[in-house]
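> whatever this is, show me its structure:
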Amino acid sequence: MACACCLDPGAPMTTAHPERSSVVLFALATLAAGAGAAVQAKANGALATRLGAPVEAALWSFGSGWLVLALGLALLPAARRALADVARAVRRQNLQWWEVLGGLFGGFFVAVQSFAVPQMGVALFTIAMVGGQTANALLVDRIGLGPAGRTPLSMPRVLAALATFVGVAVASSARGGTVHALSLTALLLTVAAGAGMSIQQAINGKVNLASGHVVATTFVNFTWGFAALCGYALALFSAGRLHSPRTLDVPWWSLVGGVIGVVYIAIAAAAVRHLGVLVTALMSLTGQLVAAVLLDVVTHAAPVTAQLLAGVAITLTAAAAAGLAAQRGTRG
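Modelled structure (predicted):
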């Protein structure tokens, strides 16, 4: 069971080195959340394949997560009060109206994923997404968009971002993703979607600071993400490109993506205050990549090669270096 300070970033710490302890705990939590994201991707991918409709799989993922959070709001008076605190913060302009729209970036990412992967292949999509996310995380931290405030550019942070990009590129190419004929539109949209994930983490962190409750924060995120996907599905329907599911006979484990997404967004929203956007992104990507390799080993989905392990090692080293830099920053 996590301690109260892990669930509520505003709770007081009782350890001798509170900020240092927070960095370590939230780094580990974000690694675990990234690992969950790999499981979520596998579940959502299996659901999309069985349904034959990626958009409907994404709608289920966001919609089921939203229902879980709505139930949480119904059962938790503190979460409802926290949601009212967010609305009050927006009215008083302590929180800008656009800072509650982080879920739109999540919905945009899923929509771009369904459009770009068939054109670019998994490998190039992953590399372009990571490039956009890590580069923009440096900028987001630099301008102080997240709750941690401004974090100046430094050589260790820049090198960690570049090394993570290299590691993911090496690992992704080793996983056998097919690189299709390059679509410039798909490439630019993917980079933008990755960049949007950094903005989402930053402003969700601010919402969590205003609410003080991760259930309320995550509900706000999922509401806008689900709304964005519903709008995308409506546009497809209007164009005659939304089709009925091929079958509703799906494995039970393919339905858990929404619940995992709830946990991921909640942890990221709390962690970004302590880690900053860049370190949160790098820890998450590392956990995702390591878990993806383990899933391949367990399910025999793809061979685990020396090149793949080298990519994972590069990414893990970069994330660890970024985490140590963040920890040293809390002492200064």
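> use CA for all of it now, contacts and neighbours both
Fine.
> which positions in the host helix or strand of G107 come out as buried?
If you go by DSSP states H and E, G107 is part of helix 102-120. For helix 102-120, the neighbour count (16 or more other CA atoms under 10 Å) marks 102-113, 115-117, 119-120 as buried.
> remind me what that helix packs against, helices and strands.
helix 54-75, helix 122-143, helix 184-211, helix 214-238 (3 or more CA pairs under 8 Å, 6 or more residues apart in numbering; DSSP states H and E).
> quick one: closest of those to P245.
P245 sits nearest to helix 54-75 of all the helices and strands packed on helix 102-120, at 7.8 Å, using CA to CA.
> in terms of secondary structure, what does that closest one contact?
Packed against helix 54-75 by the contact rule (3+ CA pairs under 8 Å, 6+ apart) you find helix 18-51, helix 77-91, helix 102-120, helix 214-238, helix 257-299.
> of the helices and strands packed on helix 102-120, which stretch is the most buried?
helix 184-211 (a mean of 25; mean count of other CA atoms under 10 Å).
> by contact count, what packs against that helix?
helix 77-91, helix 102-120, helix 122-143, helix 214-238, helix 257-299.
> to compare against the first, here's another:
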Amino acid sequence: MTRPTPAARLALFFATAVVAGATMPVQGRLNAQFAAESGEPVLASFASFTAGFLVILAVTVLTGRGRRALARVPAALRSGQVRPWHFGAGTAGACVVLAQSGSIGTIGVAVFTVALVTGQLIGGILVDRLGWSPAGVRPLTARRVLGAALAVAAVVLVVWPRLGEAGRLGPGWLLLAAIPLLIGLATSGQQVLNAWQAAAYGSVLPATLINFLVGAGVIGLVLVVQAAAAGVQGGLVPQWWLYLGGPLGCVFIGFSAILVPRVGVFTATLGLVSGNLLGSVVVDALAPTGGAQITVLTVVGTCGAVAAAALAGPGRTRAPQADPLQERPTGRDRPAVPAGPDDGPGR
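Predicted coordinates for the structure are as follows:
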């Protein structure tokens, strides 16, 4: 059996990123309906994260590979391959959900989306340029900058009919738009930390599990504060399918951790954004809500995002010898963490 060519492998990785990104509109639609049915957005977010945590916990503890990978977490901590603060990666996902609840109602979903994607792409370029991910250093080339600009322009085209929602705020909307922009930057760091954890454990399962545990904890804390201050007005809903948003998030985080060591944060983000837009088109076509409709701008913008990913490409890689975000142990201080991964990216 012949080995796939680099171009074929890149196409496979990009297709994987698109599939992972396409889960996000479905997750968003489920979470939005959950929030509408329950009358409590923060509770809906907590239920979604908790459902995702329970699913990934079951997969981890009920499979031999998952248990072996989970058993490597203490050794990775002792060796310094993983630092305790790496576990904070899950807060980025929680911040995205909380920011959606807190800012979309003011600046509109369009501005939120553009700002978030812009932050993700800028963060991806910076992380790759500094060589912080397992994919190594990826130079800042004109092609990558042009690809990022084209991707942002594509997202602007898709949401253009709704950008007027922010006009009523005047210049003040720029300050609120900085929130999703900064969160977008933070998600690049989340992808890096998840990728290094997956490499240390030999599997994406413990990293995904820890992400959902931390994210559910953060949102749970917000829910407790809200309950103490103003009470919780809504409750859980009986429709079981509305709890599937969390498990879809497991797919997104897991595939991101697999992709980053292979194509870098920026290229992975481009694929995820393309999948997000493609998935949004499908969701709006099959189950439109809130007056959503597919326009010529939607189609052109979505195609533009895919073109941006093809234009930017992964570029050449100079892989780092160690994780540049932390000090690495040497000699006898390094524990016997298995070198061969079970089911995820390895070093």
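> tm score of chain vs chain?
After superposition, the two chains reach a TM-score (TM-score structural alignment, normalised by the length of structure 1) of 0.88; 313 aligned residues with a CA RMSD of 2.1 Å.
> export the helices and strands packed on helix 102-120 of structure 1 to JSON lines and tack on distance to V259 of structure 1?
Formatted as JSON lines, those follow (distance: least, CA to CA, whole Å):
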{"stretch": "helix 54-75", "distance to V259 of structure 1": "5"}
{"stretch": "helix 122-143", "distance to V259 of structure 1": "23"}
{"stretch": "helix 184-211", "distance to V259 of structure 1": "18"}
{"stretch": "helix 214-238", "distance to V259 of structure 1": "11"}
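> picking up where we left off before, ok, which of the helices and strands packed on helix 184-211 of structure 1 comes nearest T14 of structure 1?
helix 257-299 (16.1 Å).
> after that closest one comes which helix or strand?
Helix 257-299 of structure 1 is succeeded, C-terminally, by helix 306-331 (DSSP H and E).
> enumerate the positions of that next one that are buried.
Result for helix 306-331 of structure 1 [16+ other CA under 10 Å]: buried residues 307-327, 330.
> same check on stretch 166-178 of structure 1?
166-175, 177-178.
> ok, residues contacting it?
Defining contact as CA atoms under 8 Å, 6 or more residues apart in numbering, one finds that stretch 166-178 of structure 1 is touched by 120-124, 126-127, 130, 289, 302-305, 307-315.
> just how off-centre is that stretch within its chain?
From the chain centre to the centre of stretch 166-178 of structure 1 is a distance of 19 Å (CA atoms, centre = their mean, to the nearest Å).
> and the angle for the helix holding G107 of structure 1 with helix 54-75?
160 degrees (axes from the mean of the first three to the mean of the last three CA atoms, to 10 degrees).
> just the residues contacting helix 102-120 of structure 1, thanks.
Defining contact as CA under 8 Å, 6+ apart, one finds that helix 102-120 of structure 1 is touched by 54-55, 58, 125, 178-183, 186-187, 189-190, 193-194, 196-197, 199-201, 203-204, 220-229, 232.
> ok, the residue positioned nearest the centre of structure 2 - contacts?
The central residue of structure 2, meaning the one whose C-alpha is nearest the mean C-alpha position (CA atoms, centre = their mean), is I253 at 5.7 Å. Counting by CA under 8 Å, 6+ apart, I253 of structure 2 touches 191, 208.
> counterpart of it in structure 1?
Pairing criterion TM-score structural alignment: the partner of I253 of structure 2 within structure 1 is identified as I265.
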